[in-house]
Structure formats: C-alpha cells, structure tokens
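1. what follows is a predicted protein model with its sequence.
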Amino acid sequence: MNDRQLLRYSRQLMLPQLDYSGQERLLRSRTLIVGLGGLGSPVALYLAAAGVGTLVLADFDSVDLSNLQRQIAHTTATIGQSKAISAAAAAQSINPEVEVECIDDLLSPAQFMPHVAAADVVIDCTDNFVTRFTLNALCMEAGTPLVSGAAIRFEGQVTVFDPRRDDSPCYRCLYPDELDDEENCSRNGILAPVVGMIGTTQATEAIKVLAGIGEPLVGRLLLLDALHMEWRSIRLARDPQCPVCAHRMTAAHCTTRSA
C-alpha cells in the first residue's frame, strides 16, 4: 500500500482483526455483485469504500424513477441508464482506485459461469428466485462463496453459503422447492432503509470472507423484523438429499475413505 492508501483505509487498519494483511487481501480480491438495486447499491458503495480491489457489477436493468426511494447508488440524473454503469460511477466517485467492471447484458448460465469462477466471493442482491437458484448452483459448482440477502416489506434475511466448507448448506437446502416470484418489492412494497440494513450486512459478511476474519454466517440464517426492530438467528443445516450440494458431501466422504 502507498501512503495515500494507508490514509484512506487507516480506520480499518486500526482493527487488529483486519490489520495491514487483511487490507492487502481486500485490495487483491475480486467480488461479483449480482443485482444493483436496493441491496446491491449499499453493497457496491461500501465495498468500494472499504477497498475491495475489483468489483464486477452485473445487472441488465435500467434505472427507473420508482427505484430511487431505496436504490441509493442511483440518482435522478441516471434515470434510464444501465444500473450496472450507474452504480459503477457511484462506486468510483467514492474510491477511484477500485477497478470496476460492468455486465449489463442478460447472460446464460454458461456465459455467466466464468465470472462466478473468477470471483473470490459472489453477492446475490437479486429479487427473484430463478436467479437465486441459478447463482447458487453456479457457486456450488465453482466452489465460490455466496453471500445471499433478501428484503421485502419490513423484513429481511442474510446468510452465507461456502462450498469450501463441508458443513455449509446451500440456497437449495434453505428452499428445497422452486418458489413463487410474486413475493417481490414491486408487488409487496419495501421500507427504504430495510434494504440498506440487509445490504450493509451482506457487505460486512463479504469483507469477513475476503479478509478471512471473524465467523461468517455459514450455517446460520440472520432474520430482520424491522417493524419491531428485532434480529434473530436460526441454524441452517445441510440437506443430505439436496440436489445441488449433496454430491459435495458424498465426494468429501469418498476422499476421506480413500486416503
């Protein structure tokens, strides 16, 4: 790190858990953020501010007036612009030293897989179950940690799925069946700060994974009830019959026996 970086990240460098070595890991890391709406906005801005070296921002949607109530990476001036490009400009206005790449086209899972495999962590900030299930499957196949978040009305949830750990469940363990995408903000509403609370929690979990500090939310689902301002955590176990991640457990057991 140069003198300017030492000053920029000085408040993080003071943290003994992170220190110089942890900040260096952040600067060398590559993060894929999928969805630059209410959740992805604070994730992108905080990870840029924290010094995550490369941010890959993926969203094929464009900024709409109705987004501005909660999607803080965008402004009235960027209405009609690609959300990925709008968020990239916002992130680099905070920290021009961060490298930002944009994916603003709708890609097939096969086309998206190299981006997942190249990332040190993937952050799911999407608002539909089809994309969440697809991202989960890609991350499990690539062995890339996945930070998952969701928010609706006054409620939200965050968890971390880490295929590098034998005890980690996956998104399909949490939701075994395909779910109805009627449950989204455009149909049910959302209180603006709730996505900020969930998004900043996702950013914190991503930094912990990237820097190798603390205990990420692997095997735990953190739930927010903002109407009563209550957080609670529940245990989430692996499903031995999971069609997505059960083969990892079987392979691990086979490797152990053959050794």
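-> Alright, I've got the coordinates. Everything numeric here is computed off the predicted structure, so don't read it as measured data.
2. contacts, neighbours, all on C-alpha from now
-> Will do.
3. which ones are touching Ala192?
-> By Cα atoms under 8 Å, 6 or more residues apart in numbering, the contact list for Ala192 reads Gln69, Arg70.
4. can you tell me how far it is from Gly37?
-> 11 Å (Cα to Cα, to the nearest Å).
5. shared neighbours of those two, anything?
-> Arg70.
6. so where do the strands sit in the stretch 51-200 of the chain?
-> Along the stretch 51-200 of the chain, counting by DSSP state E, counting those that start in this stretch, strands occupy 54-58, 99-103, 121-124, 146-152, 155-161.
7. now render the ones you listed as TSV, adding mean neighbour count and distance to Trp231.
-> Converted to TSV, the strands of the stretch 51-200 of the chain look like this (neighbours: other Cα atoms under 10 Å; distance: least, Cα to Cα, whole Å):
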stretch	mean neighbour count	distance to Trp231
strand 54-58	23	29
strand 99-103	19	33
strand 121-124	26	20
strand 146-152	26	13
strand 155-161	23	9
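8. as CSV, the ones you listed with distance to Glu178 would be great.
-> Compiled in CSV, the strands of the stretch 51-200 of the chain are given as follows (distance: least, Cα to Cα, whole Å):
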stretch, distance to Glu178
strand 54-58, 23
strand 99-103, 26
strand 121-124, 17
strand 146-152, 16
strand 155-161, 18
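9. so which of those strands gets nearest Pro216?
-> strand 155-161 (6.7 Å; Cα to Cα).
10. alright, now check it against this:
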Amino acid sequence: MIKNRYIRQTTLRGFGEEGQRKLQNSSVLVVGAGGLGVPVLQYLNAMGVGTIGIVENDKVELSNLQRQPIYSEQDIGRPKISVSIEKLQAQNSTTKFHCHNEFLGTDNVLEILKSYDVIVDATDNFPTRYLINDACVILHKPFVYGALHAFEGQVSVFNYQNGPTYRCLFPQMPGKDEMPDCNVNGVLGILPGIIGNFQTLEVIKILTGIGQPLSGKLLLYDGLVQMIQQVSFEPKVENQTRNTLEENYQYKSCDLSALVTPEEFQKMLLSKSQYQLVDVRSPEEFRDFHLEDTINIPLQELPNRISEVDIKRTVVLICQSGIRSEKAFNYLTEYLDGAIYQLEGGLQNYTQLWK
C-alpha cells in the first residue's frame, strides 16, 4: 500500500488503514462501462480497490460523451473496455484489471461473477439485470443496483447478508412498453455521475463494513428538486433460494413469429430475397454504425414517416437491443398489413455471430 496516496482515507476516523487494507484485498465486477459504470470505475479505482473486473462489449459513440466523461472524441469507434482500462491504469497503476469483452448471458454469467466479492449493475436493460440478480443469488454475491430515467435515479443493494433480492422488489420482468427507454426519452448528462457515485459508496460500505448499506431500502433521487427518499421492502424466501438460471432472459415478444433470429437474418442478407431494413435507432447511433442498405427512421419519427416503409417487400426492423424495434413493430402492424419482422436481440445480438 502506498501510504501517502490514500492518506485522506487512512486518517479518516472509522475507516483508517484497516478499511484501506480491506479495499486493497477486495475485488469488484462492474457490468457496463457506460453512464453508470464510468463513475463507479473511476472512484473504485481512485480509492484503492485492489481488483476490478469490467464487462463491456460496446464501442465509444459520439452520443456517449455527454454522460461518460472518461471517453473523448478521439476514442470514438474504439472498444469501450480498451479505452476505459487504458485510462484507469493511468489513474492508478497498482490496480489489477480483468477484461471481459463480452455480453453477459446464461452461458457465461456464473463463471464470470464467481471470483468477485461484489457485483455492480451498471447496465441499462431489464434482461441483464434479472440475469445478474439470479446469478448473484446462486453464487451468494451481493450486488449494487442503479437505474436512471430523465432527471431521476434509483439505488439499492440486493442479496446482502440474507437481505432482499432484486426480485423481492420487482418480482417479474416488465414488458418493453411498461418502462421508459433512455434511448428514446433521454437522460440528463450529470445524472449517471450522481447515481454512479451513490452506487460506489454502497460498494465501499459493503467491502469495508462501515455504515449501513441500502439493503432492503430503495433510494429514490429527483435531481430537479434535489430530493432523496427511501422506500423499505422485505425479503421473500422464495426469491432467496434459487439454484438455477432461467432458460433465457429475453423480453417476451407479443408475437414470437415476428422475431428473426441472428442466424435467420444472416441467411436472409445472403439471399436474393426482396427485403427492406429499417433501423429505428437515433441518427447519431446510425451514423456511428449501421448495416448496408438500411434506412434510418428513428422510432419517434415513425408516425410521420410511415410512408417510407415499403410493405411490398419483407420489412425487418432493427435497433440496438430489440426494445425499440418491438415498439416500432407494434405501431406498424396496427396500421400496415404486410410481412413485418424484427431482429431478435437487436444489433448487439446479431454482432455476436462474429465474436
């Protein structure tokens, strides 16, 4: 331990050198190096957590820079995990980093999570969040949750010392249309920094034993009025005794026959069939990366541009994860009669064919 580096912590009453040693001997996995993950990573690293793992498989996009300040314009197009580790190592050369350049799934989640003391959920989608929860219950790992919407955020600690799990608070995964999508509704750039730092504080409390972690409590933050509230909830035994993962953690589509798997989609692209690819992501996302012969109609513009959808051909709707494409599907099938499909799991699922 470099004593002077952490002197403001080692001289802190109630933390001291013992607390610093606990951090040095601890390991934390951060799932996601985006809006929430960036502040979590920067402060865990600065404060002296000995081993940090990062799960991330995206590349830096221009639209990330508004809320992910570890990245710069020169990093656009580069893998987030490479850039983040490069800059974190420059911040603290004593930290050990483990790179998991992949998406979490039922096939790898238990193997990846098993060697870490605390798991941080810095994701932005429900399927991954439920997957993390169930894996943590099986492995008896605490995980720190954070979520964002517009000017508001949430933080809690799950599966800590026989405390409630994520499913004790949210028993079932909501449908895609039941919860807001930050890709469509937006988020104020500073908010991920605030919520991410709240998450980091919870990690530090768990690792060192100081204070009272937010186990059994959901912290609600409203940035517009600077108000913080806490809601208490109780554990449910049936959610604390899980032994296996679910078969899959995908959103349940309202029309499974409308889903095109990545393998089917690839065969379609290689065939001579007549099709139209409609990408419903934002213009910024589309400029950063898109498939050839694709038109871009952002989801929010779809009602005014519905005439651009060519129902004389097979239409395949595309987005990043499948959330926006299903919303587009639901809208289009209400007004158009034709062969309309959506790419299952979005581009992030399709690109896994080449990993």
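-> Nice, thanks for sending it over. Small disclaimer: the values here were computed from a predicted structure and weren't measured.
11. superposed, what's their TM-score?
-> The TM-score (TM-score structural alignment, normalised by the length of structure 1) is 0.89; 241 aligned residues with a Cα RMSD of 1.5 Å.
12. out of the strands of the stretch 51-200 of structure 1, nearest to Val209 of structure 1?
-> strand 121-124 (7.5 Å).
13. what number of residues lie near Leu191 of structure 2?
-> 22 (other Cα atoms under 10 Å).
14. so what's it up against?
-> Leu148, Phe151, Glu152, Gly153, Gly223.
15. how close does the alignment partner in structure 1 of it get to Glu155 of structure 1?
-> Under the alignment (TM-score structural alignment), Leu191 of structure 2 maps onto Val194 of structure 1. Relative to Glu155 of structure 1, Val194 of structure 1 is positioned 7 Å away (Cα to Cα).
16. please enumerate the shared neighbours of those two.
-> Going by Cα under 8 Å, 6+ apart, residues that sit against Val194 of structure 1 and also against Glu155 are Ala226.
17. nearest to Asp177 of structure 2, of the contacts of Leu191 of structure 2?
-> Leu148 (16.3 Å).
18. my guess is the closest one contacts Pro192. True?
-> Yes - under the criterion of Cα atoms under 8 Å, Leu148 of structure 2 makes contact with Pro192 at 7.0 Å.
19. where's the aligned partner of Tyr9 of structure 1 in structure 2 relative to Gln24 of structure 2, distance?
-> Superposed on structure 2 with TM-score structural alignment, Tyr9 of structure 1 falls opposite Tyr6. For Tyr6 of structure 2, the distance to Gln24 of structure 2 equals 11 Å [Cα to Cα].
20. in structure 1, which spans are helices?
-> 3-8, 10-13, 19-28, 40-50, 83-94, 109-118, 129-142, 171-174, 185-188, 192-211, 246-258 (DSSP state H).
21. how far apart are the second one and its match in structure 2?
-> Meaning helix 10-13 of structure 1. Mean deviation of helix 10-13 of structure 1 relative to structure 2 after superposition (mean Cα distance after the TM-score superposition for structure 1): 0.5 Å.
22. tell me which residue is most central in structure 2.
-> Nearest residue to the geometric centre of structure 2 (Cα atoms, centre = their mean): Thr123, 1.4 Å.
23. so what's that one closest to, chain neighbours aside?
-> Gly32 (5.4 Å; Cα to Cα, 6 or more residues apart in numbering).
24. likewise Val209 of structure 1?
-> Pro216 (6.7 Å).
25. my guess is that neighbour contacts Lys208. True?
-> Yes - using Cα under 8 Å as the test, Pro216 of structure 1 is close enough to Lys208 to be in contact (6.4 Å).
26. which one of the helices of structure 1 lies closest to Val160 of structure 1?
-> Short answer: helix 192-211, nearest of the helices of structure 1 by Cα to Cα, at 7.6 Å.
27. map the residue nearest to the centre of structure 2 onto structure 1.
-> So, by TM-score structural alignment, Thr123 of structure 2 is matched to Thr126.
28. ok, its match - contacts?
-> Counted by Cα under 8 Å, 6+ apart, Thr126 of structure 1 has contacts Val34, Gly35, Leu36, Gly37, Leu39, Gly40, Arg132, Ala150.
29. the fourth one contacts Leu68, correct?
-> No - in this structure, Gly37 of structure 1 is not within contact of Leu68 by Cα under 8 Å, at 9.2 Å.
30. for the two, indicate the residue with more neighbours.
-> Gly37 (28 against 18).
31. residue contacts, that one?
-> Counting by Cα under 8 Å, 6+ apart, Gly37 of structure 1 has contacts Asn67, Arg70, Gln71, Lys83, Cys125, Thr126.
32. try 6 Å
-> The contact partners of Gly37 of structure 1, taken as Cα atoms under 6 Å, 6 or more residues apart in numbering, are Gln71.
33. returning to that earlier point: nearest to Arg232 of structure 1, of the helices of structure 1?
-> Here helix 192-211 is closest among the helices of structure 1 (Cα to Cα), at 13.2 Å.
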